[in-house]
Each structure stands twice: as C-alpha cells, then as structure tokens.
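**Student:** This is a predicted model, with the sequence first.
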Amino acid sequence: MEIESAHSSRPMAKVAAEEMESEIERLLPGRHSDVGGIEQEMPRRFALSHDFAEVGGKSHFRVEARDGEMENWSRLVHCLYWSHFLSRWGDRMWEFAVGLFMIQVWPNSLLLVAIYGLVETASVATLGVLVGNLVDKCPRLRMVQFSLGIQNGSVVAAGLAVVMLLLHPWATPGGFSVFVMLVVIVNVFGAISALAGMAMDVVVERDWVVLIAEKQAPGSLTKINSVMRRIDLSCKLLAPIVVGFMMSSVSVLASPVLIAVWNIISVGIEYWLLHHVYVSMPALQQKSTAHQAYQASSQFAESNAEEVELSVFERDNMSQMEGHEEVSLLKNTGQQTTSRQSTFLNKLKKLPVIEGWVTYMHQEAVLAGLALAVLYFTVLSFGSLMSAFLSWRGIPPYVLGLARGVAAMMGILATFIFPIVHARLQTVRTGNWSIWIQWSLLSVCVVSVWIHNSKVASLLLISGVAASRLGLWLFDLSVTQLMQESVPVAERGVVGGVQRSLQSLMDMLTYAVGMVIVRPQDFGITICMSYGAVLTSALLYSMHVYRVRGHLFHFDRLLRPRWIHNT
C-alpha cells in the first residue's frame, strides 16, 4: 500500500517518463538508466519526448518563446525595410533630378544628360565585377559602412557641384573651363555613387536578405523580396513627384541642396538600422570565417595540384634523362614553353575581372541571369527614348506621366501577386510563366508598328508596355530569388556584380542603337529589336527550366481531362 500511495502521489507525466526509460532499457540493454544517460545515448527525439513529459501541461512556455523569436525577427525585417526605403528614396530623387538639373544648366541640348547617363552606366558595366569581388572579400558590416559613406558623400559632392553650375553660367568670360570642371565632378561623383549603390544592393538584397530568411517559415524569402521590390517601385513612382514639387514650389537652386541634406541625414539612420540588424543576427557575423575557410580550401587544392604537376614533371624528366639526352633536351625546352604559356593563362584566369566572369558562368542559374540581363536591351519602357518618340507623335506630357504611373502600379501589383503565385508554382515555373506573359503582352507593341493611325498606334504601344510590366517584375523577382537560393555565400558578391555589369552593358547597347537609328520614323525597327530581345530572354529561361526540371510542361496533364486525374 505504501508503494501504491507513493506512485499515486507522483505526477502522471513523471510516471510515464520512468516507464519510457525502463522500456528503452529493456529494448536496448547496456544503456544508462539515468535521464542524463538516456539523453546522451538515445536519439534526440527520445530526449525531446522525455523533456515534454517532464513539463507536462506547461508546453505553452515553448510557444511563448517561439512567439518572442518571431516578434524579434519581424522587428529586424522591418528595420531592413526602413533602411531600404531611405536608401531607395534618396537614389530615386537624385536619379530623376539630375537629368532636370542638366537641362537647366544647358537648356538647348540633351548632351549633358546623355553624357551623365553614359558615364554612370559604363562605370557599372566595367567596374561592377570588381565591386562585387570586393563585397565578397570585405566583412559585411565594414562593407556597409564603406558603401553608405561613399554613396551618400558622392551625392552630396555632386549636388554641390550642380549648385555651382546653376550659380555660374558657362557663358561668362573665363567660365568655360570652370564649367567643364564642374560637369566632370558631377559625372565622376555620380558614377562613384552608382557603384557604391550597387555594392549596397548586392550586400543587402543578395546576401543579408537570404541569411535573414534562413530557418524561418517557408515563403519568408519570397515575402521579403516582394516587399523590398514594392518599396523600390513605390519610391520610383513617388520620388519624382516630390522632386517636381520642390523644383516648382521652392526653387531649382534649392532642390540639389535639399537632396544633399536628405542624404546627410539619412545615412546615419540607415547605418543605425542596418547595424541593429547585424548585431541581432549571428549568421551575418559569420561570413569572414566561412570565406577564410573557402579561401583556405581553394589554396589547399591549388597547392596539391601544383605538387602533383611538379612530381609528374620531375618523373618524366628523370625517365627522359635515362634515355636519349638530346631528345630529352628538346622535349624539356618544349615543356618549358608550354609551362610558361600555362602559367600565363593561369595568371590571366586569376585576374578579378576574368575570375568573376568564370565564376558567373559556372553558376547553376546562369541562363536565368542571362535572360534577365537581355531584357535590359529594350526601348519598350517609359524611358527617355520611347518618351521622346511618343512626344514626337504629339502625345501630351500629362498622358506620358499617367502612363508611367500606370506602369509603376502594374509593377507594384506584381509584388503582391508574386507570393501567391510562388506558393502554387514555386520559383522556376513562376519565372517561366511570367516571361512568356511579358512577351505575349508586348506583341501589341509590334502590331502598333503597322498601324497607320498615329493615335491608335501610340495607344497600343503605351498599353502593351504598361501591361507587360506585370510579367516583367514577376520575372525579375523569380530570377532574383533563384540566384539568391543557388549562389554560394562566398560568391554572392562577385556574381551580383557580374549580373549588374551585364544589365548595364545591355542598357548601353540600347542607347547605342538609339544613336544609330536616330529618325523617329524608324522607331519601329527598335521596337521589333526589343521584342526579339524579350523572345531571346524567354528562350534562354526556357532552356534553364528544361535543364533543371527535364521538361517545360506536364504534357500528359495538359492532354488528359481533369476527371481522369481524380480517378
């Protein structure tokens, strides 16, 4: 009776735990019978079961801890969102305003605008790989400090140079040399700002975002990517309106000063937000160790390869010396020449630019990245070329502004649709459907080339371009996530740099075509070329889909009625 009363006074959970221990001991003799021994010897699921039995009905403490972790993670993500907003708002204000400033400086020519755009694009195209390589080599927080300081400082310097240009017209005696110097300053600092901004994009969007979304609920990365792109597109829509209001209501001269002040204030807030995210996420602080291990393994593999090549070379020389010495001398001379050539090629391959392109071409998602880059070779967007063409056709500026707004809204809509579509189709298939949808909608633009009524043709062109933004941004989000998920941590910077370089190169080719085909009457040729570029992009991505999945569509499901699948 005493034993029974003792057992009955114990908690039922404790009794169940002891029975589990005895059953484990019976099934697996030789194990320790104490709780610590069981947790050390048995798989983790038994330890967790025992732990759950110990706490009994108090498992809600774990739920509360998990809720606390999710709340903390949500705060970190919102810090990232606010930092991205501050950065993008400043970028979009300067991007829109600098063209207007150049027009004010030289009212009768677009030369300064074209030069600025060419210098900025060319700098990213040529130096993007080096910047990406630098991102991989530098610790994350140091790269953020460096990029933020350089980017915002460059915008401030360029803004002050613009103020000087507006205050001192170049037509004054002796003012031309000062004018040229100030224009050079604006272009140089604008290019530096673009490169630093590219570095920030690679650091945050290609690296930090992936690590922050790790070990979270499925779809976290998709949601973060969508919100980040939504912020970007919203700033692209609203920032020009604010800049236009500043220039109209305040003054043109005050606008660059206000933009410079914005960058001075925002840089501190941006860094504080990103620093808070960095210190709260241990995963962000582990890159240097992982990268050192990556470098050490690469060096170890290279040293082993060199030792093997050296031993083989020495063995061959020994065998040749034992035979015919004269023939051996000739062979050694040839081998030395080949060795020098091989050494030169190896050194060439190790150049940061060449090594970056080689690394990019070996990525699993290389075809998807190339497909995205090809889309930048286009006049089918509300950029300067198509806007100038529509203006030549007599389309009022307010209509162009409305069309640009509708296109931006379609892009924002894509950021809401992407998580829903991604949950059903996953990343690869979402990209495949979106690029072909974009190509199909742009067919309307090609039809407009053969419409003789200019108003109807312009309406078709505007409608096709605006509607195609839905497919474009869905595809952009798909490829971005593909590269985030497939590129190794140690290569994210250089791969992101090459991707941006490719996109800038295609953008430059667009302007080059615009310089060759200068007559507005021939703009239909550039429309067809752009349409062909989108088709090329779709085919490249379809090749990626086939390589990854082994097929493009489930033809058996397409051919059979739905009721057959349900039987």
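**Tutor:** Looks like it arrived, so ask away. Numbering: from 1, shown residues only.
**Student:** drop to CA atoms for contacts and neighbour counts, all remaining ones
**Tutor:** OK.
**Student:** which helices and strands sit right next to the host helix or strand of residue 298?
**Tutor:** Using DSSP states H and E, residue 298 sits within helix 287-322. Packing contacts for helix 287-322, counted by 3 or more CA pairs under 8 Å, 6 or more residues apart in numbering; DSSP states H and E, involve helix 325-349.
**Student:** could you say what helices and strands the helix it packs on packs with?
**Tutor:** With contacts taken as 3+ CA pairs under 8 Å, 6+ apart, helix 325-349 sits against helix 287-322.
**Student:** So what angle separates the directions of the helix it packs on and helix 325-349?
**Tutor:** Per axes from the mean of the first three to the mean of the last three CA atoms, to 10 degrees, the angle that helix 287-322 makes with helix 325-349 is 170 degrees.
**Student:** So which bits of stretch 470-485 are buried?
**Tutor:** By neighbour count, and taking 16 or more other CA atoms under 10 Å as the criterion, the buried residues in stretch 470-485 are 470-484.
**Student:** same deal with stretch 173-180?
**Tutor:** Buried residues in stretch 173-180 (16+ other CA under 10 Å): residue 179.
**Student:** so how far is that stretch off the chain centroid?
**Tutor:** From the chain centre to the centre of stretch 173-180 is a distance of 41 Å (CA atoms, centre = their mean, to the nearest Å).
**Student:** try stretch 339-347
**Tutor:** On CA atoms, centre = their mean, the centre of stretch 339-347 falls 34 Å from that of its chain.
**Student:** next one: stretch 16-25
**Tutor:** Distance, stretch centre to chain centre, for stretch 16-25: 53 Å (CA atoms, centre = their mean).
**Student:** try this one next to it:
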Amino acid sequence: MECQNLSVCGGKFSKPNSPLGIAQCIAAIILSPSVGAWVDYTPSRLRALKVTILVQRLAVLAACACWAVLLWSKDDGASASKLAKWGVLSVIVLLGSVERLAAGGNIAVMERDWVPTLAPAVGDSSLHILNAMMRRIDLICKVLAPGFVTLLPTGFAAVPATAPRSMFWTVAVIAAMSLLSPWVEWISAHRVWSNSEVLQAPKIVERRNTRDEANTPSRTDLSQLLRRKFSGLVRFCQSAVFLPTIAISLMYLSVLTFSSPMITFLLNSGFSLPVVTIARFFSSALEVSATAVMPWGVKTLRNRPVKHWRRIHESEEQISFLEGSDDEVLPEPMNIDKAEVERVGLWAVWWMTLTLMPAVYGVAGLTASPDSHEPNRSGLSLPNPVFSIPLLLGVAFSRIGLWTFDLAYSQLQQTLPPPELRGEFTGIEQSFLSVAELLQWMLTAIMSRPRDFSVLADVSWVAVLGAAGCYAWFIRKRRGHLLHVKISACFEKLVL
C-alpha cells in the first residue's frame, strides 16, 4: 500500500510518479469486488489459486518484455519512435493493473479461503499462528527484495560485457524469476491440496440472485451489473467487518511511514541518507516483530482471567461483573481465540495512535525550526535531536501496532463473513484500501512542499485516531464493553 520510490524532485514530494500507480488504484477500486466474487463462485480451490498465479506471472513477464524493448531500443528523436514508446508504456500500465488484480485474487484464495479452511485440521487455536507465520515470510521478503533488486544493476554494471545495458539485464533476471516461480508455487499448492480432503471438496456456492434477476435474460446489461455491485456493497456495509475495514483503510491513509513523502521530507530537513537508511531498516525489523507480538498477545489474554463491566441489556442500567474470557459472555463457536484476537487488535490500533504522537511533535518541530532546512547529506548526525529522535522512534514503533492490527483484521475477515462471501468481501476490502491509497497520493500531490509535511502529519494522526475510534465502536458493538477493569472485592460487594 505504500509508495516505495524515492524522489527528491527539487525539494518536493514525489507525486504519483507515473500513471501506473493511479491506474492500479482505479482498477482495484472498480474491479476488485468482481475478482473476489469470481473466487467465491469457483468451486475448485486449486483451480482458482492456479489461475491467479498464472495471470499474475504472465502479466509480470509481459511487462518485463515491454521494459526490455524500451531499454534496448535507441531514442532517435523521431515522432513515430516516441509514439511507439508511449504505446508500450500504456501496455505496461495495463499489465500493472492486471497484475494487481491477480495479486488481490491470490490473497482472496490463499489467505481468506485456504488458510481458514486448513486451520481447524491443525488445531483449534492455530489460525492466528498460521497468519503470523505467513505475514512474517511476506514482510521479510518485502525487506530483502528491494535490496536484491537494487544490487542487480550494480552487479551488471561491474561486468564490462553487461555494463552498457545493466538495466536491461536486470529486467531479464526479474523475467526469468517470474518464469520459474509459478512452477514452484503450483507444485507446492498441489502437494498441499492433494493431502487435504477438505481442500479437495468442492465449495458450496450460494447463488445470491433475486427473483427479478432470475427472470431476466442471460445477457448481463450495465444496469444489472451495477445492481449486483451495489447489492454486494450493501451486504458488506451491513456486515460485522465494515467498521474494521474503515479502520484499516484510515490507518493506511497515514504518510507517517518510511515511504517516499516522508523520506523526501527527512532528506530536505537535514537528515543524512545513512541515518534514513538505518531508521528504515530498524522500522522494518519492528514490522517483522509484530508477527511475534500478535501470537504472544493472544496467548497472554487467553491465559489471563479478567473482570469487566458489561450492561446486561441496552435498556437497563444494571452492571454485572463477569469473570473469565469473552467467549463466556458471547460464545463464538467458530474460533475460540476470536475474542482475544479482537482485543489484541484494539490494543494495537491504540498503540499506533499513541506512538505517532511524538512523531507529529517531531515533524512540527522540524518544520518550524529555522536550522532544520540545511541539508546534511553525510555522516550520522541529526538536524535537531530534540525533534528528530521522537520522530524516528515514533514512526518506527508505530509499525508494530499497524502490522499487529493488520493480522487481527485478517483473522476477522477470515472468520466473520460467511464462507461463500469471503472472496467478495476481500475484493471490496481491497477497493477501500485502494481509495485510501489514492487519497494519500492526492494529499501529497496537493501539499507537495516539505514545509507542508506538518499538515500531512496532522491529517495522518487524525486519520489513525479515527481508525481507533471506528475499531473501538466495533468492539463495543460486538462485546458490549471496551475495557477490562480490575476491581477490588469490597467494591464488587458494594455494587452488587
């Protein structure tokens, strides 16, 4: 969800750096629900997974071929040559959108269908552990992959035979990896599928057609398509996962992360590139640590009996003191750890809200400080430690809250919706996240000067605070209470 490209742009933030990002967001907003619905309507889980892998890799291969053509061709300045290059770039934009949609479909199949289906066979409390392990692998790959791709041009440039076309050979290596990886994914998926009778069983597909739609001809016109999309959106907004989706979308709206806008602000505020690199690596390490924080938090809350306040009925003022886990209050037969996961998510979103407060303070101080605009590109010195240290530490530690909440949210999407709606709900969720990403780009495009970053930081913190409020509202509706309050025995007797 975050733009990873760094561009100082003469003292301005990198705006949506190409039509590719905007096209991907728009395609995800419009088409992701349809991709998710296709996942729901595909009876074979293995076929759905293979199709998403194949489409994703073919799109990457075709895009690499287009980039290879652009990098190998010579720019002679002719209008026909420029027109051809713009045509190739348009194809790359289209392929990038297809790849993003296929990646979203892969998430809907694997994370929202295969994993919750397999979890009961592993153990009653295994779902959050499986999610954490998968996310740990994903985050480690996201940390290592940019460095590997960055080293490729450097390595080819050091060899005399490949130095003139180092970027071309870099694209060739990426294409070769994309050509080989589907076979590994297919073999691994087929091995898991063949050893699981639950995965081999066809999914129960529920046709959610109204009487009017059943009587219409087979031809699908625009009004019928829009009606189905609107009915799917209404189902999603009326579901239990609506408020958590709004919460995580608001969290991804924040620019207080080591992505392009904030890195540009740091470099223009006097931070040296080594300091930014170290801070970004430290932040990535804390992100990976969230995959250990999540299982630890669930285990701790499960083994800790607490007493809490809860109204017996909404219309009554009587307050009861209940001891034990939340599942004793509101039984949830689908997963015994659901209450603990929801509570860990609440602590995570408030952790992010509180840890970003010193970051906002640091941004405001650096923006107002007259000596913070002297670029310092060498060494490990900070422009103003009083503001710089809270900024860097606040942003880094907030990532623990973000990814812990992301894990909790993933499990909510796996367990709360009906199985026949998981794919569609995942597609709608990706549409909401794409809207947040597009809004973030629009904000950085409008307020593109480094001195405007203080306003962006304030907006980001307010968005995260709104996310905390939405999720707290969700917990209040689900559990009837927010805080588990320790009380003394004498106070309990007095009230009762």
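**Tutor:** Arrived safely. These numbers come from a predicted model, not from an experiment.
**Student:** on that earlier part again, now, among the buried residues of stretch 470-485 of structure 1, which is nearest to residue 54 of structure 1?
**Tutor:** Proximity of those to residue 54 of structure 1 was ranked by CA to CA; the top entry is residue 484 with 41.9 Å.
**Student:** Where does that closest one sit, in terms of helix or strand?
**Tutor:** Residue 484 of structure 1 belongs to helix 454-486, assigned by DSSP H and E.
**Student:** How about the secondary structure of residue 376 of structure 1?
**Tutor:** Three-state call for residue 376 of structure 1 (DSSP: H, G, I helix; E, B strand; the rest coil): coil.
**Student:** can you pull the contacts of the aligned residue in structure 2 for it?
**Tutor:** Under the alignment (TM-score structural alignment), residue 376 of structure 1 pairs with residue 252 of structure 2. Counting by CA atoms under 8 Å, 6 or more residues apart in numbering, residue 252 of structure 2 makes contact with 1, 433, 436-437.
**Student:** Buried subset of those, written for ChimeraX?
**Tutor:** The buried subset of those, as determined by 16+ other CA under 10 Å, is captured in ChimeraX by this line:
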select :433,436,437
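**Student:** which of the contacts of residue 252 of structure 2 does structure 1 keep?
**Tutor:** Retained in structure 1 by both residues aligned by TM-score structural alignment, their matches' CA atoms under 8 Å are the following of these: 433, 436-437.
**Student:** follow-up on the earlier one: buried residues, the helix holding residue 298 of structure 1. List them.
**Tutor:** Judged by neighbour count (16+ other CA under 10 Å), helix 287-322 of structure 1 contains these buried residues: 287-288, 291, 317, 320.
**Student:** Provide the aligned range in structure 1 for stretch 445-456 of structure 2.
**Tutor:** Using TM-score structural alignment, stretch 445-456 of structure 2 pairs with 515-526 in structure 1.
**Student:** distance of the residue of structure 2 most remote from its centre from residue 261 of structure 2?
**Tutor:** In terms of distance from the mean C-alpha position of structure 2, residue 494 ranks first, at 47.7 Å (CA atoms, centre = their mean). Distance, residue 494 of structure 2 to residue 261 of structure 2, by CA to CA, to the nearest Å: 56 Å.
**Student:** And for residue 54 of structure 2?
**Tutor:** Remark: distance between residue 54 of structure 2 and residue 261 of structure 2 (CA to CA) = 34 Å.
**Student:** Please identify which of those two sits among more neighbours.
**Tutor:** Using other CA atoms under 10 Å, the more surrounded residue of residue 54 of structure 2 and residue 261 is residue 261, with 30 against 17.
**Student:** give me the element that one is part of.
**Tutor:** Secondary structure assignment for residue 261 of structure 2, by DSSP H and E: helix 260-268.
**Student:** ok, then the element right after that helix?
**Tutor:** For helix 260-268 of structure 2, the following helix or strand on the C-terminal side (DSSP H and E) is helix 273-302.
**Student:** hang on, isn't residue 505 of structure 1 packed against residue 123?
**Tutor:** No - using CA atoms under 8 Å, residue 505 of structure 1 makes no contact with residue 123, being 9.8 Å away.
**Student:** and the alignment partner in structure 1 of residue 124 of structure 2, how many neighbours?
**Tutor:** In structure 1, residue 124 of structure 2 lines up with residue 218, judged by TM-score structural alignment. If you count neighbours by other CA under 10 Å, residue 218 of structure 1 ends up with 11.
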